[in-house]
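Q: can you look at this prediction? I've put the sequence above it.
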Amino acid sequence: MKALISLALAGLSCMAAAADGRTQSAQEANATDVERYEYATNLDIARVIHTDDIPDDVCEVVPIHMVYEDSHGERHTLEYSVMGRGCGGF
């Protein structure tokens, strides 16, 4: 279930990032400001600003960061897990 949610977040964030030409590196975000996604996390995502690329050379679960604005215009950085794309069969 968590993998499905992670994939949905990744797909949604990629579409929104492609629609918005502006990006900000998640590495610029202060590490203490990073929120970690968990199954029960209540998300308020109004606009995705940037997502890290999913690595093509890794076949394991890796952390990804998404920078987004909530419905009040506040910027957040969310860390969540996705499966790397380097597994050959995927």
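A: It's in. Numbers count the residues shown, from 1 in each chain.

Q: when you work out contacts or count neighbours from here on, use the C-alpha atoms and nothing else.
A: OK.

Q: check contacts around the residue nearest the centre of the chain.
A: The residue lying closest to the centre of the chain (CA atoms, centre = their mean) is M66, at 3.4 Å. By CA atoms under 8 Å, 6 or more residues apart in numbering, M66 lies in contact with S13, A26, V48, I49, H50, T51, D52, T77, L78, E79.

Q: this is the other structure I want to compare:
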Amino acid sequence: MNNKSVVAACLFAALNICTLSARAEAAAAPQTYTYGTHLDIHQVISLEQDNSVACGIVEARMTYLDSAGTTRVLDYSKFADGCNNDN
């Protein structure tokens, strides 16, 4: 094999790995948090929230890995970040 073939094979393998991880994240069905929900959070991947409200309750979403390495998505409500200085 020449160098171009090796580089092309490595690039193809890297793109396949990225595609598989993106599909795994997209395939995770969101779970809505309720009081008493058991959470097994090993690593947080991303945190998102609705930024349309300056202060108040907003909907948020956390994507994380559990202890088995499975991607999970959790929807929950929280105070907006704009409420930090309000009582």
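A: Good, I have the coordinates. The model shown is predicted, which means the values in this text are computed figures rather than measured ones.

Q: please work out the TM-score for the two chains.
A: Superposed pair, TM-score by TM-score structural alignment, normalised by the length of structure 2: 0.58. Supporting alignment: 62 aligned residues with a CA RMSD of 2.6 Å.

Q: which of the contacts of M66 of structure 1 sits closest to T32 of structure 1?
A: Closest approach between the contacts of M66 of structure 1 and T32 of structure 1, by CA to CA: T77, at 9.9 Å.

Q: what about whatever residue of structure 2 lines up with P55 of structure 1, distance to I57 of structure 2?
A: Under the alignment (TM-score structural alignment), P55 of structure 1 pairs with N51 in structure 2. N51 of structure 2 is 10 Å from I57 of structure 2, where distance means CA to CA, to the nearest Å.

Q: among the contacts of M66 of structure 1, which recur in structure 2?
A: Compared against structure 2 with both residues aligned by TM-score structural alignment, their matches' CA atoms under 8 Å, the contacts of M66 of structure 1 retain V48, I49, H50, T51, D52, T77, L78, E79.

Q: and the second one, which helix or strand is it part of?
A: In the assignment (DSSP states H and E), I49 of structure 1 maps to strand 47-51.

Q: ok, which stretches of structure 2 are strands?
A: Under the criterion DSSP state E, structure 2 contains strands at 30-32, 43-49, 57-65, 71-79.

Q: let's have these in TSV, adding distance to S5 of structure 2.
A: Below are the strands of structure 2 laid out as TSV (distance: least, CA to CA, whole Å):
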stretch	distance to S5 of structure 2
strand 30-32	41
strand 43-49	34
strand 57-65	35
strand 71-79	34
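
Q: for T19 of structure 2, which of the ones you listed is the nearest?
A: T19 of structure 2 lies closest to strand 71-79 among the strands of structure 2, at 14.5 Å (CA to CA).

Q: what range in structure 1 matches that closest one?
A: Counting by TM-score structural alignment, strand 71-79 of structure 2 corresponds to 75-83 in structure 1.

Q: average offset of that stretch relative to structure 2?
A: Superposing on structure 2 and averaging over aligned pairs (mean CA distance after the TM-score superposition for structure 1), stretch 75-83 of structure 1 comes out at 0.6 Å.
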